[in-house]
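*Asks:* Give me a 3D structure for the following:
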Amino acid sequence: MTDKGRGVNSVEVGAGLLEILAGHDEPLMLRDLARLASLSPAQAHAYLISLGAIGLVEQEPGSARYRLGPAALDFGITRMRSVDPIRLGQAAALELSEETQLAVAIVVWGGFGATVIQVLEGPDQVHINTRAGTVYSLTGTASGRIFAAYLPQSLVTQAIRREREEKPGSGRVGRLMDLSQAELAGIRQAGFATVFPTPVPGINALSSPVLDHAGQIQMAITLIGAAQSLDTSSDSPHLRLLQETALRVSRGLGFAGQTLAPLRA
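*Replies:* Next up is the predicted model:
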């Protein structure tokens, strides 16, 4: 929806209350909810009565605390059923490529590992050795490292074993590299991965995960460009744009976190 015309303020205030409740694991007292919404308790109570009448808010039994109601769950389930993660990722990747003027790859976990499903070429048209169907090394590429960090350890171990048994000339981009549990934890904490040395000399990459409502990885979005064009440092403006994009897509899939650290332990 792109219409930016005049809206209804009361709807926005009510939505703000719902957003506050959604951001807290525990039900909230009226005074706390009002304070967080910058409303008086009387104002907040009036909104909560209306939201409660349509099932979006309810009081916790036996207390004066408020939480999201059953209708909010219905809306969330409907949203998850109707949203196509790949379509969301493609639209966001196109915007990212246009903004950075770099190539962007959308990578999913397939039968052979981290697999590219779309590449949006940057204007420089550098040779990045990547196209739809390309399979990346799990530890020797930025995209692969994202999956190594966010997938279950048993699946990662099995994939590394399979990759190690491959014969030369398999077509996989990158080669297996040592990657410790501490390094994987660092990727999860930072919410991105890069790799050095790079699989293709002179070509850099940054990759971030797209997470769903359960904190599980759905895809990786990867920026690719010439080393002189793509800054892979932790304070890189390219990294900031990439992570903002990945987080926006993740939120579209119901991810509630403020960073791309996974929700699960």
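*Asks:* Every contact and neighbour count from this point should use C-alpha atoms.
*Replies:* Will do.
*Asks:* Run the chain-centre distance for stretch 150-169.
*Replies:* 23 Å (CA atoms, centre = their mean, to the nearest Å).
*Asks:* Show residues contacting it.
*Replies:* Gly113, Ser137, Leu138, Ala148, Leu176, Arg188, Gln216, Ile217, Pro262 (CA atoms under 8 Å, 6 or more residues apart in numbering).
*Asks:* Just the element for the residue nearest to the spatial centre of the chain, please.
*Replies:* With distances taken as CA atoms, centre = their mean, Val210 lies nearest the centre of the chain, 2.7 Å away. Assigned by DSSP states H and E, Val210 belongs to strand 203-211.
*Asks:* Check which helices and strands that strand is in contact with.
*Replies:* In this structure, strand 203-211 makes packing contacts with helix 142-150, strand 217-226, helix 237-252, judged by 3 or more CA pairs under 8 Å, 6 or more residues apart in numbering; DSSP states H and E.
*Asks:* what's the following helix or strand after the shortest one?
*Replies:* The one in question is helix 142-150. Sequence-wise, the next helix or strand downstream of helix 142-150 (DSSP H and E) is helix 153-164.
*Asks:* In that following helix, which residues are buried?
*Replies:* Neighbour-count burial for helix 153-164, counted by 16 or more other CA atoms under 10 Å, picks out Val156, Ala159, Ile160, Glu163.
*Asks:* Between helix 142-150 and that helix, find me the angle.
*Replies:* Going by axes from the mean of the first three to the mean of the last three CA atoms, to 10 degrees, helix 153-164 is angled at 140 degrees with respect to helix 142-150.
*Asks:* Could you also give me the structure for this next sequence, so I can compare it with the first?
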Amino acid sequence: MAAPADSGPAAVQSVDRALTILELLAADGHLGVTEIAALLDVHKSTASRLLTTLEAHGLAEQLPDRGRYRLGVGVLRLAGATRSRMDLVQESRQVTSALAATVGETVNVVILSGRETLYLDQVSGPSALQIHNWVGKRNPIHATANGRVLLAHMSEAESDATLAALTDGGGELTRLTERTLVTQQAVRADLAQIRERGYAVVRDELEIGLTAVAAPVRGAAGEVVASLSVSGPTFRIEDRLDSIAQQVGAAARAVSGRLGWSG
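*Replies:* Presented below is the predicted three-dimensional model:
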């Protein structure tokens, strides 16, 4: 069977050339097809085809008067997504550092990435057992406090679709420990409690012996953009659950305020 047209060395070379075009446009501002072809050492038709693809994705645009190309506004969209994550880490670090020092445990800032959680930042308190460095890691959305917070603040249609997509052939969610909630009904019931009390508690569902408490972080318009959590050994968190929940909620509101939320 022939390889798909979009796979193999030729596809990799095309991606490399397209990225090089973006770098050339960033450096020079405006370039024509002939100039780009010469710089890439490719035929003019190849350069034109690559520019057309970039233009279709909003990453390059043609100037109407001279036929030359410049970077498109799609680049700003991509940069904005990265910038928003950087801003979130920057604006939360002072708050999460203070929280970690106070509670002594690990504090994480987490966002939604597809149907998983993505850990953006982590600060460890003095009592934290440095077993995991979660930054850059992903976890199942249904079995973590951060994931449950993010699920709880989706629309009902979005959360239902997410849970349905995560079920296996038998209709259950992935079981990570004997404590993991694996039915959609059980998770939905917990999501309702999270919305009512304002925070999530997940005990021993991702790992036995690990408990996390998480609360939502809101953007300027009030939308939930992330989750902030404290996690640590279950026996230590359980003894201080109410106090930690209050502190996590206060920290999440403080970060939300730094992001422009005034609620």
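*Asks:* tm score of chain vs chain?
*Replies:* TM-score of the superposed chains, computed with TM-score structural alignment, normalised by the length of the second structure, equals 0.56; 171 aligned residues with a CA RMSD of 3.0 Å.
*Asks:* So what does the residue nearest to the centre of the first structure match up with in the second structure?
*Replies:* In the second structure, the residue matched to Val210 of the first structure (TM-score structural alignment) is Val217.
*Asks:* In this structure that match contacts Val248, no?
*Replies:* No. At 10.4 Å, Val217 of the second structure does not count as touching Val248 under the criterion of CA atoms under 8 Å.
*Asks:* what sits in contact with each of the two?
*Replies:* Residues within reach of Val217 of the second structure and of Val248 at once, by CA under 8 Å, 6+ apart, are Leu228.
*Asks:* The lengthiest helix in the second structure: which residues count as buried?
*Replies:* Counting residues, the longest helix found in the second structure (DSSP state H) is helix 74-103. By 16+ other CA under 10 Å, the buried positions in helix 74-103 of the second structure come out as 74, 85, 88-89, 91-93, 95-97, 99-101, 103.
*Asks:* that older thread, and the gap between the residue nearest to the centre of the first structure and Ala92 of the first structure?
*Replies:* 11 Å (CA to CA, to the nearest Å).
*Asks:* where do the contact lists of these two overlap?
*Replies:* Val249.
*Asks:* Show me what Ala157 of the second structure lines up with in the first structure.
*Replies:* Ala157 of the second structure maps onto Ser154 in the first structure, with residues paired by TM-score structural alignment.
*Asks:* Likewise for Ala192 of the second structure?
*Replies:* Using TM-score structural alignment, Ala192 of the second structure pairs with Ala185 in the first structure.
*Asks:* How about the contacts made by its match?
*Replies:* Here Ala185 of the first structure is in contact with Ala149 (criterion: CA under 8 Å, 6+ apart).
*Asks:* average distance between the helix or strand harbouring it and the second structure?
*Replies:* Using DSSP H and E, Ala185 of the first structure sits within helix 181-190. Compared with the second structure after fitting, helix 181-190 of the first structure has a mean deviation of 2.3 Å; criterion: mean CA distance after the TM-score superposition for the first structure.
*Asks:* could you pull out the strands for the stretch 1-150 of the second structure?
*Replies:* 60-62, 69-71, 106-113, 116-124, 138-140 (DSSP state E, counting those that start in this stretch).
*Asks:* which strands and helices sit next to the last one?
*Replies:* Read that as strand 138-140 of the second structure. On a contact count with 3+ CA pairs under 8 Å, 6+ apart, strand 138-140 of the second structure meets strand 116-124.
*Asks:* Provide the contact partners of the strand it packs on at residue level.
*Replies:* For strand 116-124 of the second structure, contacts defined as CA under 8 Å, 6+ apart pick out 85, 89, 96-97, 100-101, 104-112, 130, 133-141, 146-147.
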